[in-house]
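A.B. asks: What shape does this take:
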Amino acid sequence: MNLARRLSLTDAVAIGLGSMIGAGVFSVWGPATAAAGSGLFIALAIAAVVAFCNATSSAQLAAVHPVAGGTYAYARAEIGPWWGFVAGWSFLIGKLASCAAMAMTFAAYAAPAGWETVIAVAAVAALAAVNCFGVTRTALLTRILVVVSLLGLAVVVAIGFSSASTADPTPLPDLTAYGVLQGAGLLFFAFAGYARIATMGEEVRDPARSIPRAIVLALTGALIVYALVAVVVVLTLGADAATHAAPLAAVVDAAGLTVLEPVVRIAAATASLGALLALLTGIGRTTLAMARESDLPRFLGAVHPRWQVPYRAEILVALIVIAVVLVADLRGAIGFSSFGVLLYYLIANAAAFRQVGAARRYPRALQVLGVLGCLLLVNTLPVVASLIGTGIVIVGVVYRMVRLRITRARNGTPAA
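C.D. replies: Just a heads-up that it's a prediction; the model follows:
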């Protein structure tokens, strides 16, 4: 059964913004500042350029292949099943880590001391339930969460700019080339949400027109927000941002307006929920696409006859995220997520490079720059995250090889 096309352009933009303006804007500045130092804005610019290249590739591919699964489906069609599998597997492992990071950030801002894990698990379960009752409910809730998040961020930015003249920020450490690139890799975590629009291509109305527009609009909006927040963090905190788990709350404290700290906490919790909701939705659709091709168990390809959502995939994804929440570390989750997502977009750029004729919307130079950018950033991420990510990618490749051998033995024919 196919998914229903119920999402408008506005819905798609909201889902993309909800994915990008999430926990990252409230949590990424600490590790990014520690890595990039005074090169923070250079790192942000590099992350944005790589994200733009990847976004245009995703938009070009989605216009021709408006189906669920994102780069998993595009790479299968353009460069072969193995490339598609590696893209889909990388997306799943990266975004499962992202979901855990979003849930933990939500709990850090919203939960009483000692209850963080319980609240994080409850959030994942509740949003998975929302996803199981129809994509229009997902889009509506995402719109609400995005609006609340943006209002909260507007308050923080206004406070930061108004108090910047009296602030005494600690000077940022000198930049190094490696530090700037590692900071860019960590900041890329914040921009990767536009993929959610592409992975839901089977549910967007007029996808050839709406998906490319939604991706570019969502990425542009997120970049503006991140640039404003970065300026405020540097002007008010400087190097001290690296010492705060909640740097935007520290901005409010530095201005002497601790009474408004609950506003920041509400905005952070809301943004984290919006990103988590959109992430769970996108992972469920990629799982559905991979199950349809037997790259994951076909049992996961079931679509609910009434709600028209991949409910089995949604439930399994939620259970895995809950398991990660119980054992994971927030900082490690960000690095691990960036590793998987950068591999995913590397393959997206390669698939878009192969497109010819009327399918081409952007110059190939952008796709070449996207590939080089992904390779560069993935090699500057924390070593532990990269090693674990490489190991899990190898596990996925071995799984598919075994599955193909079993299929050949049963059917007596080659399996793709």
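A.B. asks: drop to CA atoms for contacts and neighbour counts, all remaining ones
C.D. replies: Noted.
A.B. asks: which helix in the protein runs the most residues?
C.D. replies: helix 261-292 (DSSP state H).
A.B. asks: which parts of that helix are buried?
C.D. replies: Residues of helix 261-292 classed as buried: 261, 263-292 (neighbour count, 16 or more other C-alpha atoms under 10 Å).
A.B. asks: Settle this for me: residue 168 is touching residue 236, isn't it.
C.D. replies: Yes - counting by C-alpha atoms under 8 Å, residue 236 is a contact partner of residue 168 at 6.7 Å.
A.B. asks: quick one: the strands in the stretch 51-200 of the chain?
C.D. replies: Listed from the start of the chain, the stretch 51-200 of the chain has no strands (DSSP state E, counting those that start in this stretch) to report.
A.B. asks: At which residues are the helices of it located?
C.D. replies: Along the stretch 51-200 of the chain, the stretches classed as helices by DSSP state H, counting those that start in this stretch are 71-78, 81-110, 116-131, 135-163, 177-191, 195-199.
A.B. asks: Surely residue 302 touches residue 308?
C.D. replies: No - contact between residue 302 and residue 308 fails when scored by C-alpha under 8 Å: they sit 9.4 Å apart.
A.B. asks: so how far is residue 229 from residue 248?
C.D. replies: Residue 248 sits 8 Å away from residue 229, going by C-alpha to C-alpha, to the nearest Å.
A.B. asks: Here is a second sequence; please produce its structure as well for comparison:
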Amino acid sequence: MLKRELGLRGAILMGLGSMIGTGLFVSLGIATDLAGPWVLIALILAATIALCNGLSSARLAASHPVSGGTYEYGYRYLSPPFGFTAGWMFLLAKCASAATAALGSMAYLFQWLGLEDNSGRWQVMAALGLLAVLTCVVLLGIRRSAQVNFVILLVTFTSVLLFVLLGIGHLQQQGGSLWSAASQPLSLKNLLQATALLFVAYAGYARIAVLAEEVKTPRRTIPRAILLTIAIVLLLYLSVTFVVLGSHDLANRTTAASLEVVASTFGVPWLRPFIALGAIAAMVGILLNLLLGLSRVVLAMARRRDLPPLLAQIPAKGKQPIAAILTVSGGIALLILIGNVKTTWSFSAFSVLIYYAITNLATLQLEEPQFPRWLAVAGLISCLGLAFWVEVEVWLSGCGLILLGLAWHYWVRRAKAV
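C.D. replies: This next block holds a predicted model:
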């Protein structure tokens, strides 16, 4: 058992570090383009669903405090196929999130440097280069320390707060209007699709639950930390969205560097590069963190033979699961080649919603639930419903990968039984 050293404040900071990044700097612009001013409703709906799922995760973490998240909960409370599917969806979701972070960080860098890339080809190449560099860092065993994580979070928070404060001042001077600047009729399809995309922005709260072995009084601390983290992030997202919707320059909002484009209209020359710096720092940190975390998930699944045993091998003189790291990096690279942040983020949304549907289903198997059962039921229905509001080709591809994974899992279990 790991030593319990993480208190409420530390758990909240870990959650914020996982939630403020790609969702804020990239997906918010995509969702705003879909839903217009109704994105404010989508933000609240996504936060509500995230809260239901977060409390389910907290209940499971308190009942079964081990690393592995829903991959372990599915095995323990449901069945091996459910556990495998949760792990498989987690890998796919986070690989897609990592690809979005790589593409998004390069989009902000290109905007910052004033480089034209209408085809997006050079941004894809730069994102692959960034991935290669960070893969080498991980292979060398260099981990991001808690101090570096704090610095990244500080830079990101400062840039976002300046964006909000200066943006509000600019809108007051210009007489910007939230509804007149981006008014459009309510579309239920667009609202639900925006909600699905924004849900991923809140999904970082799971980091708090998976640290159950290291949290002091987890039964009390984890639910409070999840609730407070989601509340802080919701307030931050709402503030940023009010500024984005009130901006007169929304034509370029669909670019991956949406906040930087809006910031360029405020008449503050130094703000745009500072926004770019905050975005790049946050997304590079997320990409590095995902490379480290995903390689360990692959290692754990390979040890259980849910993935090829080769991926569980660690060189005799090394401490890094080289095969697992390279496999994860290769998967992220394939998604980067798609070159479209909306597609990669949508795929991440579908995968993570299926993952949390299994989380809620596992929670319903618990006796003496810590929270009302209707929260888990609401989370289950919401996740399954929203998963199929992303683009049709995305959820069809996702379902195909689920079937492919289950076919592999069935073949492996049958081979073991012989």
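A.B. asks: picking that back up, residue 168 and residue 236 of the first structure: which is more packed in?
C.D. replies: residue 236 (28 against 13; other C-alpha atoms under 10 Å).
A.B. asks: who's in contact with the strand or helix carrying residue 18 of the first structure?
C.D. replies: With elements delineated by DSSP states H and E, residue 18 of the first structure resides in helix 9-20, which encompasses its position. Under the contact criterion C-alpha atoms under 8 Å, 6 or more residues apart in numbering, helix 9-20 of the first structure has outside partners 139-140, 142-143, 145-146, 190-197, 204-205, 210-211, 213-215, 217-219, 221-222, 271, 274-276, 278-279.
A.B. asks: at 6 Å instead, please
C.D. replies: 139, 143, 146, 190-191, 193-194, 197, 210, 214, 218, 274-275, 278 (C-alpha atoms under 6 Å, 6 or more residues apart in numbering).
A.B. asks: repeat for stretch 289-302 of the second structure
C.D. replies: Residues contacting stretch 289-302 of the second structure (C-alpha under 6 Å, 6+ apart): 307, 308, 309, 311, 312, 324, 325.
A.B. asks: Find me the equivalent region of that stretch in the first structure.
C.D. replies: Residues 278-291 of the first structure are where stretch 289-302 of the second structure aligns, taking TM-score structural alignment as the criterion.
A.B. asks: That stretch vs the second structure, mean deviation?
C.D. replies: Superposing on the second structure places stretch 278-291 of the first structure at an average distance of 2.7 Å from its equivalents, by mean C-alpha distance after the TM-score superposition for the first structure.
A.B. asks: okay, the angle between the helix holding residue 18 of the first structure and helix 81-110?
C.D. replies: Relative orientation of helix 9-20 of the first structure with respect to helix 81-110: 70 degrees, computed using axes from the mean of the first three to the mean of the last three C-alpha atoms, to 10 degrees.
A.B. asks: gap between helix 9-20 of the first structure and the chain center?
C.D. replies: Taking C-alpha atoms, centre = their mean, to the nearest Å, the mean C-alpha location of helix 9-20 of the first structure is offset from the chain mean by 12 Å.
A.B. asks: ditto for stretch 263-273 of the first structure
C.D. replies: Relative to its parent chain, stretch 263-273 of the first structure has a centroid offset of 17 Å by C-alpha atoms, centre = their mean.
A.B. asks: Likewise for stretch 358-366 of the second structure?
C.D. replies: For stretch 358-366 of the second structure, the distance between its averaged C-alpha position and the chain's averaged C-alpha position is 21 Å (C-alpha atoms, centre = their mean).
A.B. asks: what stretch of the first structure does that stretch fall on?
C.D. replies: Against the first structure, stretch 358-366 of the second structure falls on residues 347-355 (TM-score structural alignment).
A.B. asks: So which residues make contact with the matching stretch?
C.D. replies: Contacts with stretch 347-355 of the first structure, where a contact means C-alpha under 6 Å, 6+ apart, come from 57, 71, 75, 78, 364, 367.
A.B. asks: how about those residues, which pair is most distant?
C.D. replies: Checking the contacts of stretch 347-355 of the first structure against each other with C-alpha to C-alpha, the farthest-apart pair comes out as 71 and 364, at 17.2 Å.
A.B. asks: So if I had to pick from these two, which one is more boxed in?
C.D. replies: residue 71 (34 against 18).
A.B. asks: show me what contacts that one?
C.D. replies: Residues in contact with residue 71 of the first structure (C-alpha under 6 Å, 6+ apart) are residue 348.
A.B. asks: This completes my enquiry, with thanks.
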